[in-house]
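Colleague: A predicted structure for the sequence below; I have some questions about it.
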Amino acid sequence: MRALILASLMSATALPVLAQEVNVYSHRQPELLKPLTDAFTAQTGITVNTAFVDKGMVERLQAEGDRSPADLVMTVDVARLGELKNAGVTQTVEAESLNVVPETLRDADRNWFGLTTRARIVYASKERVADGEVTTYEDLADPKWKGRICTRSFTNDYNVALTAAYLAHHGADATKAWLEGLKANLARKPEGGDRDQVKAIWAGQCDISLGNTYYMGAMLKDDEQKQWAESVRIVFPTFEGGGTHVNVSGVAMTASAPNKEAAQQLMDFLVSDEAQKIYAETNSEFPVSDHVERSELVASWGAFTPDSVSLSEISKLRPEALTLIEQVNFDG
């Protein structure tokens, strides 16, 4: 009997131990990810533990080091993704399944991958801005817009990324001149967030603003903000010789992921057609996969051509872009 028990124990310990959980540090509120994580758990039986980390994600991962429980990081904006990579707290992921993400929307070294995209567009007053009156980002520096533009701080990550994209297209001198022209056209000092700019258009304080597309979806769900959203239309400007600037929400595997196989399964799921549809519709964003249609609301905003400049290049140009923004004292 003793021999049988010993043999049974040896046999049991020889079996592979499969991870039954994956831990995610998220810049987004867990409730925004819950439809995704619930679907993944239903499909695989793997539990997803999500920790909301609003600030200091890099510092937290560095402090935790090899003891970090985090397997994946989910965040927004190429700036945050690039910061994670540059800090050495992520790792390369070679899985072919992730090739569904276009090269322009993933890190050149495969340290991070876009999951959804959002366009940096113009919100234009339906009453005071004619169709076709604004078509390019370059046009925003035209004196015809003097006193008519609202924006949040240009040192905000979204606007720094847009400036870096402008820099990629036109170089430093032209970008500085564009920033000076855009600043001269402001109706007020930069303040608030993207939705605050739409409120200002509704209130008649300005005629156009810069913003991310998904804020339209968020405003339409809010009883107070719905009237702001209904006072504007979305315009997809382009760069001269390019397309509309887009940014991403994305995912990266941590350098010390303790549940690497389970984390890889979750990454595979996140780029699947099922997850792409859930994530994009929940957040009013665009799927990165060409196989997945946009939600009815997002599709109603119209078609556009994303810019061809890769987000990896934009990430590299961010420091220079921020320097130019500070040189012209844009927010001053």
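Modeller: Received, thanks. Since we're looking at a predicted model, the values are computed, not measured. Residues are numbered from 1 along each chain as shown.
Colleague: CA only for contacts and neighbour counts going forward, please
Modeller: Noted.
Colleague: elements contacting the helix or strand hosting residue 199?
Modeller: Using DSSP states H and E, residue 199 sits in helix 194-202. Applying 3 or more Cα pairs under 8 Å, 6 or more residues apart in numbering; DSSP states H and E, one finds that helix 194-202 contacts strand 113-125, strand 208-212, helix 214-220, helix 226-230, strand 232-235.
Colleague: Give me the buried positions along the third one.
Modeller: When burial is assessed from 16 or more other Cα atoms under 10 Å, helix 214-220 yields the following buried residues: 214, 215, 216, 217, 218, 219.
Colleague: also this one, for the comparison:
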Amino acid sequence: MNTKTSILALMVAATATTAAAEGELNLYSSRHYDTDERLYSDFTEATGITINRIEGKADELIERMKAEGANSPADILLTVDTSRLERAKDAGVLQSIESDVLEARVPAYMQDEDNQWFGFSQRARIIFFDKTDVTNPPKSYVDLADPAYAGKVCHRSSSNVYSQTLLASVIANHGEEAAKGWAKGVVDNFARDPQGGDTDQLRGLVSGECDISISNTYYFARAIRKDVDGLPADARANIGWVFPAQNAEGAHMNLSGGGVAANAPNKDNAIKFMEYLASDQAQQYFSAGNDEYPAVPGVGISPSVATLGMFKPDDLDATTIANNVPAAQKIFNEVGWK
């Protein structure tokens, strides 16, 4: 068999000779993207396994799994961001699994050290700026605290997981004291109080409320691929971007991933689904359908994502980032980052 044969093709071949894979899979997901429907339908078509979904916010799903205990029907939890995956692990709602496929395909820094969760897609958290007003944009996260950018920076609130994991990565790369000074400097440079989501930070550039903002790449790539309210093509033409810290640690990456539930009634099917998410077909769809970067090296990216260009990612271990989130929240409180 050609070594490039996808995991999905292998599953199709297996199900042609046996019905053993048929059954159900109960998926708890906080991924709110309509484009994920294709992931689910392709898996069912290939394996005969029916996916039953419960969707909600990550923290609510974790609490639900805790409350359900040993009687929980959940087989898999899918969610966004390292901190939430680690939160689920700490809550005891995930279990360690063994999978040669996942070990081989998902880079080690995107795996939980106990194999309780794995990353399946990535988003780079980068700097966007108004090219008409900023001729010398920040080249790194550290630069965002430079007084030269006073009154220019927009960012999300400190309660947002993207903010928390970014600061957690700054702590890991530069130390806690330096991270505190950085956070204070960014607060001093705010153009407005933290508010809204990533798309709102980009809209702030269009409206003129700010000249520099931080956003995950897939929000901007989505606006390239299709119409997004408040980000018309003529306005986007004035927005530039910088992949930070290219001469240092690289651009911070947010993960979307999942793990097998601690009391999964359909554990074998859950592992099959996790392995499917690491297949070439599913990995390509994370990019084509939701403008994300694949977790598996060598998988092609969509044109909208490719428009942003090549860059060096920060390959800081995801568990290390998650472990620094409590310290990040403490710093946010101390420096007055709302």
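Modeller: Received it, and whenever you're ready, just let me know what you need. Note that the structure is a prediction, hence the values are computed from the model and not measured.
Colleague: Overlay them and tell me the TM-score.
Modeller: TM-score of the superposed chains, computed with TM-score structural alignment, normalised by the length of structure 1, equals 0.91; 316 aligned residues with a Cα RMSD of 1.8 Å.
Colleague: Which residue in structure 1 aligns with residue 85 of structure 2?
Modeller: Using TM-score structural alignment, the partner of residue 85 of structure 2 in structure 1 is residue 81.
Colleague: Can you give me every residue that contacts that match?
Modeller: 75, 112, 250, 251, 252 (Cα atoms under 8 Å, 6 or more residues apart in numbering).
Colleague: Any figure for the gap between it and residue 75 of structure 1?
Modeller: 7 Å (Cα to Cα, to the nearest Å).
Colleague: what is in contact with these two at once?
Modeller: Contacts common to residue 81 of structure 1 and residue 75, judged by Cα under 8 Å, 6+ apart, are 250, 251.
Colleague: if I look at the counterpart of residue 115 of structure 1 in structure 2, how far off is residue 170 of structure 2?
Modeller: The equivalent of residue 115 of structure 1 in structure 2 is residue 120 (alignment by TM-score structural alignment). Distance, residue 120 of structure 2 to residue 170 of structure 2, using Cα to Cα: 23 Å.
Colleague: more crowded one of those two?
Modeller: Neighbour count, other Cα atoms under 10 Å: between residue 120 of structure 2 and residue 170, residue 120 has more, with 30 against 24.
Colleague: Could you look up the SS state of the aligned partner of residue 69 of structure 2 in structure 1?
Modeller: Taking TM-score structural alignment, the alignment pairs residue 69 of structure 2 with residue 65 from structure 1. In three-state terms, and counting by DSSP: H, G, I helix; E, B strand; the rest coil, residue 65 of structure 1 is helix.
Colleague: How many residues are close by residue 96 of structure 2?
Modeller: By other Cα under 10 Å, 16 other residues sit near residue 96 of structure 2.
Colleague: I'd guessed it sits against residue 111; true?
Modeller: No: using Cα atoms under 8 Å, residue 96 of structure 2 is not in contact with residue 111, being 11.1 Å away.
Colleague: which one of the helices and strands packed on helix 194-202 of structure 1 lies closest to residue 319 of structure 1?
Modeller: The minimum distance between residue 319 of structure 1 and these falls on strand 113-125, with 19.2 Å, by Cα to Cα.
Colleague: That closest one against structure 2, how far on average?
Modeller: With mean Cα distance after the TM-score superposition for structure 1, strand 113-125 of structure 1 departs from structure 2 by a mean of 0.7 Å once superposed.
Colleague: Quick one: the residues in structure 2 that the helix or strand just after that strand pairs up with.
Modeller: Using DSSP H and E, the helix or strand that directly follows strand 113-125 of structure 1 along the chain is strand 149-150. Per TM-score structural alignment, the counterpart of strand 149-150 of structure 1 in structure 2 is residues 153-154.
Colleague: Excluding covalently adjacent residues, which one is nearest to residue 81 of structure 2?
Modeller: residue 255 (4.9 Å; Cα to Cα, 6 or more residues apart in numbering).
Colleague: what do residue 96 and residue 111 of structure 2 both touch?
Modeller: residue 117.
Colleague: separation between residue 297 of structure 1 and residue 286 of structure 1?
Modeller: From residue 297 of structure 1 to residue 286 of structure 1 the distance is 11 Å (Cα to Cα).
Colleague: okay, those two: which has more neighbours?
Modeller: residue 286 (27 against 13).
Colleague: What lines up with that one in structure 2?
Modeller: Using TM-score structural alignment, the partner of residue 286 of structure 1 in structure 2 is residue 293.
Colleague: Repeat that for residue 187 of structure 1.
Modeller: Using TM-score structural alignment, residue 187 of structure 1 sits opposite residue 191 in structure 2.
Colleague: In contact with the closest residue to its match other than its chain neighbours, which residues?
Modeller: Nearest in space to residue 191 of structure 2, with sequence neighbours left out and distances taken as Cα to Cα, 6+ apart, is residue 151 at 4.2 Å. By Cα under 8 Å, 6+ apart, residue 151 of structure 2 lies in contact with 188, 189, 190, 191, 192, 210.
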